[in-house]
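> the following block contains a protein sequence and its predicted model.
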Amino acid sequence: MNREQVAAMIQAGLPDARVDVQSEDDVHFSALVVSGEFEGLRLLQRHQLVYRTLGDKMGGEIHALAIRALTPGELAAGG
């Protein structure tokens, strides 16, 4: 998988999200995901939402994913 494919999968699962995915080797990824759906959720719950969008690709084609999951307000505040 490449970063565009990972970003598209996250975007499909969280349609209101702003998604930016980076990768240097197409196996290890980092993602900034900004979504109103994260309002009121703990960090673990936010990460679980993102992981669900990727399904069985996690642990397979996606070996590792570092996630920054922010609400729009957190991003605006410098999150």
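Thanks, I have it. Numbers count the residues shown, from 1 in each chain.
> drop to CA atoms for contacts and neighbour counts, all remaining ones
OK.
> for this protein, what spans make up the strands?
Remark: strands assigned in the chain by DSSP state E are 18-23, 28-34, 64-70.
> as JSON lines, those strands with distance to residue 12 would be great.
Compiled in JSON lines, these are given as follows (distance: least, C-alpha to C-alpha, whole Å):
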{"stretch": "strand 18-23", "distance to residue 12": "10"}
{"stretch": "strand 28-34", "distance to residue 12": "12"}
{"stretch": "strand 64-70", "distance to residue 12": "16"}
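> nearest to residue 7, out of these?
Within the strands of the chain, the stretch nearest residue 7 is strand 18-23; the backing value is 5.8 Å (C-alpha to C-alpha).
> does residue 70 touch residue 31 like I think?
No: at 10.8 Å, residue 70 does not count as touching residue 31 under the criterion of C-alpha atoms under 8 Å.
> for comparison:
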Amino acid sequence: MLDTSGRWSGHFWIEGVVDCGASVIVDLTADQFGYDPVILADRDDDRYRCNILSSYEPLNGTERKWGYGLFMRAIDTTEDFKFAAAA
């Protein structure tokens, strides 16, 4: 994610498609990059880049493990929610 000072950092967010068909990003921890705590943004928001750019700082093992654990906890709670699959 591109923070408010212009630096790219490793980050995790949720992507999906809402009922109207718009592709969106939901970021629940954007405040660590100088933004509001929760962001609902268009999928094309320039602050978010999937995968690695040449100036990107790769995730370390701790960040990767944390992100995977967060993902697995989210998957365990999805039976209570209705999700639209991203195309």
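Nice, thanks for sending it over. Just so we're clear, the structure is a prediction, and the values are computed from it rather than from any experiment.
> and the TM-score between these chains?
Once the chains are laid over each other, their TM-score by TM-score structural alignment, normalised by the length of structure 1 reads 0.23; 48 aligned residues with a C-alpha RMSD of 5.1 Å.
> just send the strands of structure 1 back as JSON lines, with distance to residue 52 of structure 1 and mean neighbour count too.
Shown next, in JSON lines, are the strands of structure 1 (distance: least, C-alpha to C-alpha, whole Å; neighbours: other C-alpha atoms under 10 Å):
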{"stretch": "strand 18-23", "distance to residue 52 of structure 1": "15", "mean neighbour count": "18"}
{"stretch": "strand 28-34", "distance to residue 52 of structure 1": "13", "mean neighbour count": "19"}
{"stretch": "strand 64-70", "distance to residue 52 of structure 1": "12", "mean neighbour count": "18"}
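> buried residues in the one helix or strand residue 40 of structure 2 maps to?
Element membership for residue 40 of structure 2, per DSSP states H and E: strand 39-42. For strand 39-42 of structure 2, a neighbour-count test (16 or more other C-alpha atoms under 10 Å) marks 39, 41 as buried.
> helix or strand next in line after it, which one?
Next helix or strand after strand 39-42 of structure 2 toward the C-terminus (DSSP H and E): helix 61-76.
> so what does that next one touch, helix or strand wise?
Applying 3 or more C-alpha pairs under 8 Å, 6 or more residues apart in numbering; DSSP states H and E, one finds that helix 61-76 of structure 2 contacts no other helix or strand.
> isn't residue 17 of structure 2 up against residue 41?
No: at 11.5 Å, residue 17 of structure 2 does not count as touching residue 41 under the criterion of C-alpha under 8 Å.
> if I look at these two, which residues touch both of them?
Common neighbours of residue 17 of structure 2 and residue 41 (criterion: C-alpha atoms under 8 Å, 6 or more residues apart in numbering): residue 24.
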